[in-house]
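>>> whatever this is, show me its structure:
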Amino acid sequence: MTSDAPWRIFRGDGESRGIGGLPPAPPWRRFGDGPRSGTSAAPYLISPKDADVVNAALHLRRPLLVTGQPGTGKSSLARAIAHELRLGDVLHWPVNSRSTVSEALYRYDAVGRLRETALNRDRQHEEPPIGTFVRLGPLGTALVPRTEPRVLLVDELDKGDVDLPNDLLTVFEEGEYEIPELARLPEDQSVVDVLSADPDTRITVTRGRVRCDEFPVVVITSNGERDFPPAFLRRCVRLELPPPDSQRLREIVSAHLGGAAAADVEDLLQVFLSRQQRGGLATDQLLNAVFLRAGGVDLDADGLLDAVLHRLGGTI
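Coordinates of the predicted model:
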């Protein structure tokens, strides 16, 4: 591979050339006016057996607990469901060690309200409505009453506090929650428009209570870093996503990059499967390698393939 190979936009020689226009991005890395989180640029492929587990969760109105190795498509499943069933954008709740159910339901900016009230009083303006300072979170927005359910992705629940799954039980069982700051308002202020997790969208809340008509399609992902309480597991439908086999990988490459790219994938596929057995790889790493090759990149030179198909766990 020479330093002036056409694909090399950055050459690392200190000379300023300008970018000169980037080639098209991979379909799964396009932003701007491209597909949003509730749509899918390419089909999401799982086995009929796994699809039946999803259908069971839909019929039972139960959360779907999806486990599996990183890169098996756990989070993408929520977007695939939203796309196929035309349920709008996915409401995304990425869980971390500080996540709480209350914040996923709603946030009330009391400090901001006090500040704005004081400023408006000084200017002799009306007090701003309280709904301006209440924003529903992804979980709270998912439970807003509507004729068709929303899809809620609770991503990596096992990264949350040990009590978080139990805290979710009441909300999932009741399908409702209260916003005390609104419930305490006088009767003539019982109907309040609040902000939601959807951009530029307000939700009408009556007497501070939100109750769903249709239980949302809840997809909970876990990397298996810890076990969940039996009471929580009992209320979920469980789906273990296995790593895709060679035939499924070929179908995934063809769906994302077309038949021409899939026709020249056999050697990369075998390298991917071999390394996956030793250290664990994600499917999108194979897609990255195939995309680069289709763009004329020599993956055999200078250890570039090792940089793309690197291990996801242990020492790099």
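
>>> going by C-alpha atoms from here, please, whenever you check contacts or count neighbours.
Will do.

>>> can you pull out the strands in this protein?
Counting by DSSP state E, the chain has strands at residues 64-67, 91-94, 106-108, 134-136, 151-155, 176-178, 191-195, 202-206, 209-211, 217-222, 237-240.

>>> dump the ones you listed into a markdown table; add mean neighbour count and distance to residue 302 as well.
Shown next, in a markdown table, are those (neighbours: other CA atoms under 10 Å; distance: least, CA to CA, whole Å):
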| stretch | mean neighbour count | distance to residue 302 |
| --- | --- | --- |
| strand 64-67 | 23 | 36 |
| strand 91-94 | 20 | 37 |
| strand 106-108 | 19 | 51 |
| strand 134-136 | 23 | 50 |
| strand 151-155 | 26 | 36 |
| strand 176-178 | 18 | 57 |
| strand 191-195 | 19 | 52 |
| strand 202-206 | 17 | 54 |
| strand 209-211 | 18 | 58 |
| strand 217-222 | 25 | 36 |
| strand 237-240 | 18 | 37 |
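
>>> I'd like to know which of these is closest to residue 114.
Of all these, strand 106-108 sits nearest to residue 114, with 11.6 Å by CA to CA.

>>> for residue 171, grab the count of nearby residues.
Residue 171: 17 surrounding residues under other CA atoms under 10 Å.

>>> find the nearest non-adjacent residue to it, please.
Spatial nearest neighbour of residue 171, chain neighbours left out: residue 177 (6.7 Å); criterion: CA to CA, 6 or more residues apart in numbering.

>>> for the one you found, give me its contacts.
Contact analysis of residue 177 by CA atoms under 8 Å, 6 or more residues apart in numbering lists 105, 140, 171, 209, 210, 211.

>>> ok, the fourth one touching residue 175?
I take that to be residue 209. No - using CA atoms under 8 Å, residue 209 is not in contact with residue 175, being 11.0 Å away.

>>> and this one, so I can compare the two:
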Amino acid sequence: MAFDSTSTYVATEALKQAVNAAVTLQRPLLIKGEPGTGKTLLAEELAAALDTPLITWHIKSSTKAAQGLYEYDAVSRLRDSQLGIEGVENVANYIRPGKLWEAFTADRRVVLLIDEIDKADIEFPNDLLQELDRMEFHVYETGETVAAEHRPIIVITSNNEKELPDAFLRRCFFHYIEFPDRQTMQRIIDVHFPAIAPRLVSEALEVFFDLRDTPGLKKKPSTSELVDWLKLLMADQLAEEALYQRDPVKAIPPLAGALVKNEQDTHLLERLAFMLRRQGR
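Sure, this is the predicted structure:
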């Protein structure tokens, strides 16, 4: 298998090499990068390219590693035993398979996405070391061992909210998605909007990268937010004209709610615009 860009996803050479290396080594691919740089979308495109199912495990702060294996519903079993329901003696009826179980027992190789692993407790990655290494785990309630029939391709994403343990990192192939430069961003826009006006792209990219370069900005606009902004500009002729005729000392570009996502950054841009107006007097 050789992963490449698709009709809906632009992959850099470095990213292609990382995906192919992880598949060759049969190791989880750990992807880091700014929010909105296509980490989750990579797993979706990889599954589509392989024509195989994607199994997604979205991680939350409360998620425990064991939930990815299975959960034993002891409460339901106790209730059913009190009600005299048939089958209560079979503990397997109360085992709920998790996402790893689902991936391990699939009838063909699947792509397993463990999304935003850094949201969980610091011990979460360590608790999965053996399962990801051996591709099997033991179900204590039934005494069975669940082993991968077809080794899944595992993609793990992180927004770098917390450091991951060294023992976990050693078992992964790591890649950091650099924020796209202007040329790569142009390719991404072409994929999403093949018929977009070149002037609109040029003006929008100028504003977008100027915003990202603003000192002190709390949240820099992402690729996905640029795509949303362009979609709005294409649908609103007045906003598009306002972009073309924008005054450099105005605070915020038209429809900037797609790009600027908090009041601190809004106030920062307004203060910078005020200072530019004073300097221009």
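
>>> quick TM-score on the pair, please.
TM-score of the superposed chains, computed with TM-score structural alignment, normalised by the length of the second structure, equals 0.79; 247 aligned residues with a CA RMSD of 2.6 Å.

>>> picking up where we left off before, preserved in the second structure, out of the contacts of residue 177 of the first structure?
Shared with the second structure under both residues aligned by TM-score structural alignment, their matches' CA atoms under 8 Å, the contacts from those are 105, 171, 209, 210, 211.

>>> burial of the residue opposite the first one in the second structure once aligned, as a residue count?
Meaning residue 105 of the first structure. Using TM-score structural alignment as the criterion, the counterpart of residue 105 of the first structure in the second structure is residue 69. Per other CA under 10 Å, the neighbour tally for residue 69 of the second structure reads 23.

>>> equivalent analysis for residue 87 of the first structure, please.
A count of nearby residues for residue 87 of the first structure, using other CA under 10 Å, gives 17.

>>> so where is stretch 71-87 of the first structure in the second structure?
Using TM-score structural alignment, stretch 71-87 of the first structure lines up with residues 36-52 of the second structure.

>>> distance from the chain centre to the matching stretch, please.
10 Å (CA atoms, centre = their mean, to the nearest Å).

>>> the helices in the stretch 101-250 of the second structure, which residues?
With DSSP state H, counting those that start in this stretch, the ranges of helices along the stretch 101-250 of the second structure come out as 124-127, 129-134, 166-170, 182-192, 198-212, 223-235, 237-244.

>>> please report the distance of the residue nearest to residue 33 of the second structure when sequence neighbours are not counted from residue 62 of the second structure.
Excluding its sequence neighbours, the residue lying closest to residue 33 of the second structure (CA to CA, 6+ apart) is residue 177, at 4.9 Å. Separation of residue 177 of the second structure from residue 62 of the second structure (CA to CA, to the nearest Å): 27 Å.

>>> list the contacts for residue 258 of the first structure?
By CA under 8 Å, 6+ apart, no residues touch residue 258 of the first structure.

>>> so what does it match up with in the second structure?
In the second structure, the residue paired with residue 258 of the first structure according to TM-score structural alignment is residue 194.

>>> what of residue 156 of the first structure?
Checking TM-score structural alignment: residue 156 of the first structure goes with residue 116.

>>> with residue 175 of the first structure instead?
Under the alignment (TM-score structural alignment), residue 175 of the first structure pairs with residue 135 of the second structure.

>>> same question, residue 248 of the first structure
Here residue 248 of the first structure is matched to residue 184 in the second structure, going by TM-score structural alignment.

>>> count the neighbours of that match for me.
Counted by other CA under 10 Å, the residues lying close to residue 184 of the second structure total 14.

>>> and the gap between it and residue 157 of the second structure?
Distance, residue 184 of the second structure to residue 157 of the second structure, using CA to CA: 21 Å.

>>> over to residue 222 of the second structure?
From residue 222 of the second structure to residue 157 of the second structure the distance is 16 Å (CA to CA).

>>> quick one on the thing from earlier: out of the helices of the stretch 101-250 of the second structure, flag the one nearest residue 7 of the second structure.
Per CA to CA, nearest to residue 7 of the second structure of these: helix 182-192, 6.6 Å.

>>> list the contacts of the counterpart of residue 135 of the first structure in the second structure.
Taking TM-score structural alignment, the alignment pairs residue 135 of the first structure with residue 96 from the second structure. Contact partners of residue 96 of the second structure, counting by CA under 8 Å, 6+ apart, are 70, 71, 72, 73.

>>> which of these line up with contacts in the first structure?
Where the first structure agrees (both residues aligned by TM-score structural alignment, their matches' CA under 8 Å), the contacts of residue 96 of the second structure reduce to 70, 71, 72.

>>> can I assume the last one is in contact with residue 93?
No - using CA under 8 Å, residue 72 of the second structure makes no contact with residue 93, being 9.2 Å away.

>>> for residue 224 of the second structure, give its distance to residue 154 of the second structure.
Distance of residue 224 of the second structure to residue 154 of the second structure, computed by CA to CA: 23 Å.
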